[in-house]
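Visitor: below is the structure, and that's it, no one-letter string:
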C-alpha cells in the first residue's frame, strides 16, 4: 500500500553513482527515488491525512493520488510554513488588511469591504514550493526534503491587487512592495525568526495578474492555506504567496530583509543550475526566487508503478504539466527510456497558470522493466532538461520525470 502511495521514479544520477554493483556510492546520501517523500502522514484540522515533513513549523506534502484531479481538493492542498506561530482563529470583525508606506492614502480594508467594494476575479493557478522535489538533488542539500507533492492547484477568487494599490495611490519613487501575514516566530523583533515577508517589484508585469484571494475552489481558504486572505502571484513560486495577508507596504528603498537578500535566491544561470565548486568561490550571482517564473514541469500520475502492467493490454498514461511562462504548448512521452518520443493529447486548458492534464494511449508489447519519460514544452518554448540541475538551495528542480513500470506476461 505504501509503495502505491509513494511510487518510484528513475533519477538520472551522476555518472559516478552508476558504478556496477553500486559499491562506489554505498556511503553517499543518494537522491530519494520515491515520487512523494517517504514519511508518515499527519492529521491536522481542515485537512485529510497528508505527508508530514515537519510539525514545527507545519509542513505537509500532497500525496500523489490527489493529482488525478486538476484542481487539488482544499483538504489535500499542501502546507508550507517557515515560522511556527500560526493563527488558529481570526476575528473577522477586527481583522484589517492595511496598505501603507509610500502611498497617497493609507487604507485599512475590512473583510466585508473586500467582498462588497471590489469586483471579484478568479484565476486557476499552481502554488508550488520553491524547493519542491528537493530530495532529487545530488549532492544533497539542506532543507525540507520534498518529494514531488510540494505543489497544488486551485481556482482562486478575490480582489485584484492593483485595485487596492490604485485606490491607495502608489507614489513615485516606490521601489518595492512588501507583503506580510499574521504567521510569526519566536525570535526577537527584526530577526528572520520573528516575521516572514516578501517583496515584489512595482514594475513587474505579474502585478496585473495578482489577487488577494478570499476563496479557494469556491470555499473560504483553510486556515493552514492562508485564511482569511492570501496573496496569489500566478506563475511564481509559493515563497511570495503570503498567507494570512495583513500588511502591504510600499517601500522607497530596496527590501534588505533576510527573506529577500539571503533566502530563496536562484543562480542567475540557465535552469538556475550551478556546481558546488562555483558556489565555493563565493562569486555566484543570484536573483530572488520571487522575481522568476516557475520553470516548465511535467509529471506522471498514472501508472504509478505500484502494480504490474500486462503485455498487450492497453492502458492510458496520464499526467499533469505546468509552467510560469505562458502555459503548456506540448507534452511528449517516451516508452523506451528517452530514445524516442510521442506527443501526448492535452486536456482542456484551465488557464496559463494551471495544471494542464495530458494523456497517451499505450500498449506494452513485451514483458520486463520499462522506463517511461515525460517532457513538457511551455508557451515560450522552454523545454525540460534531461540532465540533473544543482544549486545550494535545492530550488527549481524541473528535470524530465521518469517512471519505472514492470510489464508481466498475460498467460
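Guide: Everything's here; your move. Because the structure is a prediction, the values reported are computed rather than measured. Residues are numbered from 1 along each chain as shown.

Visitor: from here on, contacts and neighbour counts on C-alpha atoms
Guide: OK.

Visitor: contacting residues around the nearest residue to residue 202 once chain neighbours are set aside?
Guide: Leaving out its chain neighbours, the residue that sits closest to residue 202 by Cα to Cα, 6 or more residues apart in numbering is residue 176, at 5.7 Å. Residues near residue 176 by Cα atoms under 8 Å, 6 or more residues apart in numbering: 199, 200, 201, 202, 250, 251, 252, 253, 254, 255.

Visitor: thought residue 40 was touching residue 51?
Guide: Yes. If you go by Cα atoms under 8 Å, residue 40 and residue 51 touch, sitting 5.8 Å apart.

Visitor: for the protein, longest helix please?
Guide: Determined from DSSP state H, the single longest helix within the chain is helix 161-168.

Visitor: give me the neighbour count for residue 348.
Guide: 9 (other Cα atoms under 10 Å).

Visitor: residues touching it, list them.
Guide: Counting by Cα under 8 Å, 6+ apart, residue 348 touches 356, 357.

Visitor: relative to residue 320, how far out is it?
Guide: 12 Å (Cα to Cα, to the nearest Å).

Visitor: picking that back up, what does the longest helix of the chain contact?
Guide: Outside helix 161-168, the residues that reach it (Cα under 8 Å, 6+ apart) are 99-100, 103-107, 118, 207-212.

Visitor: nearest to residue 191 among those residues?
Guide: Among the contacts of helix 161-168, residue 100 lies closest to residue 191 (Cα to Cα), at 21.7 Å.

Visitor: here comes the other one, which I'd like you to weigh against the first:
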C-alpha cells in the first residue's frame, strides 16, 4: 500500500464473485465421497501464503501451526467475506461512518473523528467464524452446508478503537430505541440478494464492551480484514463483526434479515441441534456466543518425531468470555488425561495458550487429544457428543492429531 488514504487494493486482477448460503436445512446425509479438497496456498496482498478456500469472495484460512501463538499476526489472520462487491478503493478523506435512525443527532464521522473525539480503548479478543471447523462434522458421517473450513477460520488480535456506547451516546439514543443495526461497504451482486445486515438489542450495543476498531495488533486494519473500520463484539462469533463498517442504524423495531433470521441460525433448543425426525421447520435463533474450544498448534497432523525427543505440545484455548480454567491432554487416544500448563492470561476474551512437555518412550503411532474446561464448568465434548445442525455451526469437539514416533 503506497498510501494509507488511497487503497486501490483489489482492482489489480483480483476477481470477486458471489457465494451461496442455503437457508433451508435438509436431513443429515451419510458422506460417501471421501476425497478431500486440498486448498491451494496463495499470498494475497498484505498476507503471507494462506489456504485459499475461495477468491470469489476471498476466503483465506490460517495454517494450524499459527495456533502456537497467543496473538495471530495480521499477515496470517484468516479472511472471510460474504458479498462479491467489495470496494477496491477507499479514500479516508471521503469515508464516513453514519449514525442514523432513532437518535437525537445523526452523525457522520471520519476515522480521524473516531481517533480524536472518543477515548481509545483496546481489547484482546478471539475472532472466529461461526462455520470454523465445519469440515469435521463430516467425520461423524453427517453433511453440512457452507464453506468446509478446517480449524483456521479463527484468530486472536489486540483491537483498538472507540466504544460503540460512546458513539451512540454522542448521537443521543431516543428512549423508544430497542435495536441497533450495522452494515458495511460489501454489496451483493444483484439487488435481489439481501445485504449483510446484522443487529443487536440496544442494551448489548450500550454495554461498553463493543468497539468500532480502526487498529489491529498496533496497525491499521488490514484491507482484507475490514479496513478502515470493523465492529468488534468480544466473545461472539465473527459473523456479526461487520467489516468496512459504514452504517449504524438505531431502530425502534426489529428488522428481519436473511443473515440474522435464516442463514446464521441454529435450532432454538437446549442443544442448539437437530434432535431427530424429518421435520426441519423449527424455531431458529441466531448464533451468538462462542463455545469453549481448544486446538493443537504443534505437532501438526502426521508429524514424525524421533523417539526420546522432548516434544513441546502446544496450542490455544478460549470460550465466550468466562475464561479458561484448565486444558487437559491425552497422548494415548483418550485413555488417560493429564493437565497442561496454562500460559499468560491476556484477558477473558483472548486465546489462552497451553503447553505440555511430552517425552515419547516407544516407537509407534500416537493420537494426541486436547480438551478445554472453562471457569463455569463447560467442557469440550467428544466428536460423537456434538449435536448436528445443517449449517455446521459452532463445532467445538475435542481436537486431535496423529503423530508417528520413529
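Guide: That came through fine. These figures come from a predicted structure and were not determined experimentally.

Visitor: now what about the TM-score between them?
Guide: Here the TM-score for the pair of chains, by TM-score structural alignment, normalised by the length of structure 2, is 0.88; 372 aligned residues with a Cα RMSD of 1.8 Å.

Visitor: and the residue nearest to residue 202 of structure 1, what pairs with it in structure 2?
Guide: Aligning on TM-score structural alignment places residue 176 of structure 1 opposite residue 179 in structure 2.

Visitor: mind checking how far that match is from residue 171 of structure 2?
Guide: Note on residue 179 of structure 2: its distance to residue 171 of structure 2, by Cα to Cα, is 15 Å.

Visitor: ranges for the helices of structure 2?
Guide: 111-117, 164-171, 202-205, 258.

Visitor: out of those, which is the most enclosed?
Guide: helix 164-171 (a mean of 20; mean count of other Cα atoms under 10 Å).

Visitor: how about the nearest residue to the residue nearest to the spatial centre of structure 1, chain neighbours excluded?
Guide: Nearest residue to the geometric centre of structure 1 (Cα atoms, centre = their mean): residue 128, 1.1 Å. Using Cα to Cα, 6+ apart and skipping residues adjacent in sequence, the residue nearest residue 128 of structure 1 is residue 151, 4.1 Å away.

Visitor: same deal with residue 387 of structure 2?
Guide: residue 273 (5.1 Å).

Visitor: for residue 322 of structure 1, give me its contacts.
Guide: Contacts of residue 322 of structure 1 by Cα under 8 Å, 6+ apart are 126, 296, 297, 298, 328, 353, 354, 355, 356, 378.

Visitor: repeat that for 7 Å
Guide: 296, 297, 298, 328, 353, 354, 355, 356 (Cα atoms under 7 Å, 6 or more residues apart in numbering).

Visitor: now those residues in a markdown table, with distance to residue 69 of structure 1 and neighbour count?
Guide: Shown next, in a markdown table, are those (distance: Cα to Cα, whole Å; neighbours: other Cα atoms under 10 Å):
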| residue | distance to residue 69 of structure 1 | neighbour count |
| --- | --- | --- |
| 296 | 19 | 29 |
| 297 | 17 | 28 |
| 298 | 15 | 27 |
| 328 | 17 | 30 |
| 353 | 16 | 25 |
| 354 | 12 | 28 |
| 355 | 10 | 30 |
| 356 | 10 | 24 |
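
Visitor: for these, work out which two are farthest apart.
Guide: The widest separation within the contacts of residue 322 of structure 1 (Cα to Cα) is 13.5 Å, between 298 and 353.

Visitor: is it true that residue 357 of structure 2 touches residue 311?
Guide: Yes. Using Cα atoms under 7 Å, residue 357 of structure 2 makes contact with residue 311 at a distance of 5.8 Å.

Visitor: those two - which one has more neighbours?
Guide: residue 311 (16 against 12).

Visitor: which residues touch residue 275 of structure 1?
Guide: Residue 275 of structure 1 neighbours (Cα under 7 Å, 6+ apart): 390, 391.

Visitor: quick check: the gap between it and residue 139 of structure 1.
Guide: 9 Å.

Visitor: over to residue 149 of structure 1?
Guide: 21 Å.

Visitor: higher neighbour count, the two?
Guide: Each of residue 149 of structure 1 and residue 139 has its neighbours counted (other Cα under 10 Å); residue 149 has more, 24 against 17.

Visitor: tell me the counterpart of that one in structure 2.
Guide: Using TM-score structural alignment, residue 149 of structure 1 pairs with residue 152 in structure 2.

Visitor: excluding sequence neighbours, find me the nearest residue to its match.
Guide: In space, residue 152 of structure 2 is closest to residue 62, 4.5 Å off (Cα to Cα, 6+ apart).

Visitor: to which residue of structure 1 is that neighbour aligned?
Guide: Using TM-score structural alignment, residue 62 of structure 2 sits opposite residue 62 in structure 1.

Visitor: residues contacting its match?
Guide: 50, 51, 76, 77, 78, 149, 150.

Visitor: one step back: surely the residue nearest to residue 387 of structure 2 and residue 267 touch.
Guide: Yes. Using Cα under 7 Å, residue 273 of structure 2 is in contact with residue 267, at 5.5 Å.

Visitor: between those two, which is the more surrounded one?
Guide: Legend: neighbour count by other Cα under 10 Å for residue 273 of structure 2 and residue 267, higher for residue 267 (21 against 17).

Visitor: where's the residue lying closest to the more buried one once chain neighbours are set aside relative to residue 272 of structure 2, distance?
Guide: Once flanking residues are discounted, residue 267 of structure 2 sits nearest to residue 284: 4.6 Å by Cα to Cα, 6+ apart. According to Cα to Cα, residue 284 of structure 2 and residue 272 of structure 2 sit 9 Å apart.

Visitor: go on, residue 229 of structure 2?
Guide: Taking Cα to Cα, one finds residue 229 of structure 2 at 32 Å from residue 272 of structure 2.

Visitor: what does residue 288 of structure 2 give?
Guide: 12 Å.

Visitor: same question, residue 388 of structure 2
Guide: 8 Å.
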